[in-house]
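>>> got a predicted structure plus its sequence, pasted below:
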Amino acid sequence: MKQAVAYYRVSTHRQGKSGLGLEAQQIAVKNYCKLSEYELIREVMEVKSTRKCRAGLLQALELCREMNAILVVARLDRLGRDVEQIAGIVKSNVEIVVTDNPHANRFTIHILAAVAEDQRQRISENTKDALSAAKRRGVILGKNGTMLAIANKKAAEEFAQKLSPLLKRLKNKGITSVRSVSQELNKRGIPTFRGDGRWHPSTVYILMNRLK
């Protein structure tokens, strides 16, 4: 039985103490290891981390090298949100499995990371553009998040339009229910709007409503 090392990351101390986000990662990794008949020998959790310093991740990678084990993470963004950083990890001699896209090879992981980074950049740019335009119109930008919500809505609508051709092709193949569409998008490794999670029937329903 092949051995595996799990790496979990939560972004804040509050998340680390509460288990917010951690439990979902643990469930995803343990279910994958059980189904794939991997022996989960170590679990490394990182609570405090920055883009440049990931002591826990380095520890997990070193454990994999020492024990000839694979590194298992729940989602790609747990490895990092910087495509250059992920590229460096992928180039290491450690085999990596992302449970929400387990069939992805090294090349695919690199591409998905690049796509996710591009989406985050576009969302950020759209938000800044919307806020700047509102400010030029004399809108007072308060702290209630109203303008941010407008900017995010615009970015989400643009994202939905980009996926519209794919949804039409799926419809032509008879794939129309929100559940079947979500399964197909996950199967194809299509990133979500946020670029850091799996498609669910509820998120597909919201996507389809934006195209009406």
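That came through fine.
>>> from here on, just use CA atoms for contacts and neighbour counts.
Will do.
>>> next one: the helix or strand hosting Asn186 to chain centre, how far?
Assessed by DSSP states H and E, Asn186 sits inside helix 178-187. Counting by CA atoms, centre = their mean, to the nearest Å, helix 178-187 is centred 16 Å from the centre of its parent chain.
>>> which outside residues touch it?
Contacts with helix 178-187, where a contact means CA atoms under 8 Å, 6 or more residues apart in numbering, come from Asp100, Asn101, Leu167, Leu170, Ile175, Arg198, Trp199, His200, Pro201, Ser202, Val204, Tyr205.
>>> one more time with 7 Å, if that's ok
Ile175, Arg198, Trp199, His200, Pro201, Val204, Tyr205 (CA atoms under 7 Å, 6 or more residues apart in numbering).
>>> for stretch 200-209, same thing?
Outside stretch 200-209, the residues that touch it by CA under 7 Å, 6+ apart are Ala160, Val178, Arg179, Ser182.
>>> separation between the third one and Arg9?
I take that to be Arg179. To Arg9, Arg179 is 29 Å away according to CA to CA, to the nearest Å.
>>> same deal with Ile206?
28 Å.
>>> cool, and Ala104?
Using CA to CA, Ala104 is found at 20 Å from Arg9.
>>> got the buried residues for the following helix or strand past the helix holding Asn186?
Remark: after helix 178-187, the chain's next helix or strand is helix 201-210, criterion DSSP H and E. Residues of helix 201-210 classed as buried: Thr203, Val204, Leu207, Met208, Arg210 (neighbour count, 16 or more other CA atoms under 10 Å).
>>> the structure to be compared is supplied as follows:
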Amino acid sequence: MFKKYVIYYRVSTKKQGESGLGLKAQKAYLYHFLKEAEVVREFTEVQSGGDFETRLVLQEALELCATEGYTLAIAKIDRLSRKTEDALHIYNRLEGRLFSCDIPNIDKFTLTLFMAIADRERELISIRTKQALDAKKLEIGEWRNSTFLESARQKGQARIRQKARLNSNNRRATELIVLYKDKGLTLEVIAGKLNANGFRTSKGKLFQKTTVSRLWKRYEAEQVVL
């Protein structure tokens, strides 16, 4: 029996493209991965990824999936929720019928892992932004006006978000490399799987076995330090 999909898009109430994943990008990702699949309905919600209880469109999509046995499809896991407990609640309610373009072969373990990584990255962005602003304040003295402060804050956050996105890609790729290595896959096969699932290097290039090897060795070195 072929799976039938319900697509859920979410855009922020802020600037749609701020996260790099506006509505057009989400549609492009999903229709790339689901081009051979049957999509029965699409839902679009304009709301932040915070409180699950207030996201009525998502709840309607979940109800349809639960009733009809459809699979919920999203472009990126943070479109679902920013909270690990909410994401797991949704996963359990769907009985595992969840597809996310950025997490190949999703299961409860990988979902928990990726949500924890994303949560930690948000914490680090907040810390780094504060540190950057404090350093700038020491460099030029007291802030001259609130406009300058806001401009500096936005520029600092934009730079940090860009670095975080690249770092996030490497982290997720590394976690999958570890899982695939545990299954005994070769570096070349792992590189192929990463590329097939839309992963790219920090420079936007396809993964090669040398790139996979570099991330694997970095992971091993971190374990030794720990």
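Yes, it's here. Note that the structure is a prediction, hence the values are computed from the model and not measured.
>>> and the TM-score between them?
Superposed pair, TM-score by TM-score structural alignment, normalised by the length of the first structure: 0.66. Supporting alignment: 180 aligned residues with a CA RMSD of 4.1 Å.
>>> distance check, Thr84 of the second structure against Thr110 of the second structure.
Relative to Thr110 of the second structure, and taking CA to CA, Thr84 of the second structure is found at 11 Å.
>>> mean per-residue distance, the host helix or strand of Leu61 of the first structure to the second structure?
Assigned by DSSP H and E, Leu61 of the first structure falls within helix 55-67. Aligned to the second structure and superposed, helix 55-67 of the first structure gives a mean residue distance of 0.9 Å (mean CA distance after the TM-score superposition for the first structure).
>>> helices or strands up against that helix?
Secondary-structure packing of helix 55-67 of the first structure (3 or more CA pairs under 7 Å, 6 or more residues apart in numbering; DSSP states H and E): strand 3-9, strand 39-46, strand 70-73.
>>> got a list of contacts for the second one?
Here strand 39-46 of the first structure makes contact (CA under 7 Å, 6+ apart) with 1-10, 33, 56, 60.
>>> give the buried residues for that strand.
For strand 39-46 of the first structure, the neighbour count (16+ other CA under 10 Å) marks Leu40, Val44, Met45, Glu46 as buried.
>>> so what's the closest residue to the first one other than its chain neighbours up against?
Right, the one you point to is Leu40 of the first structure. Distance criterion CA to CA, 6 or more residues apart in numbering; nearest residue to Leu40 of the first structure, sequence neighbours excluded, is Ala4 at 4.8 Å. Counting by CA under 7 Å, 6+ apart, Ala4 of the first structure touches Tyr38, Glu39, Leu40, Ile41, Ala69, Ile70, Leu71, Val72.
>>> one more pass at 10 Å, please.
Each residue near Ala4 of the first structure by CA atoms under 10 Å, 6 or more residues apart in numbering is listed here: 29, 33, 37-43, 63-64, 67-72, 95-97.
>>> now Gln157 of the second structure
When contacts are counted by CA under 10 Å, 6+ apart, Gln157 of the second structure is found next to Ile125, Ser126, Arg128, Thr129, Lys130, Ala132, Leu133, Ser151, Lys163.
>>> the first one pairs with which position in the first structure?
By TM-score structural alignment, Ile125 of the second structure lines up with Ile123 in the first structure.
>>> with Gly197 of the first structure as the reference, measure out to its match.
Note on Ile123 of the first structure: its distance to Gly197 of the first structure, by CA to CA, is 16 Å.
>>> and those two? Which one has more around it.
Ile123 (22 against 16; other CA atoms under 10 Å).
>>> hang on, the more buried one packs against Ala156?
Yes: the criterion here is CA atoms under 10 Å, and Ile123 of the first structure meets it with Ala156 at 8.3 Å.
>>> quick check: the gap between the spatially most distant residue from the centre of the first structure and Leu131 of the first structure.
Relative to the centre of the first structure, and counting by CA atoms, centre = their mean, the farthest-placed residue is Gly138 at 36.4 Å. Using CA to CA, one obtains 11 Å as the distance from Gly138 of the first structure to Leu131 of the first structure.
>>> how big's the offset between the longest helix seen in the first structure and the second structure?
Assignment by DSSP state H gives helix 106-136 as the longest helix of the first structure. In the superposition against the second structure, helix 106-136 of the first structure averages 1.4 Å from its aligned positions (mean CA distance after the TM-score superposition for the first structure).
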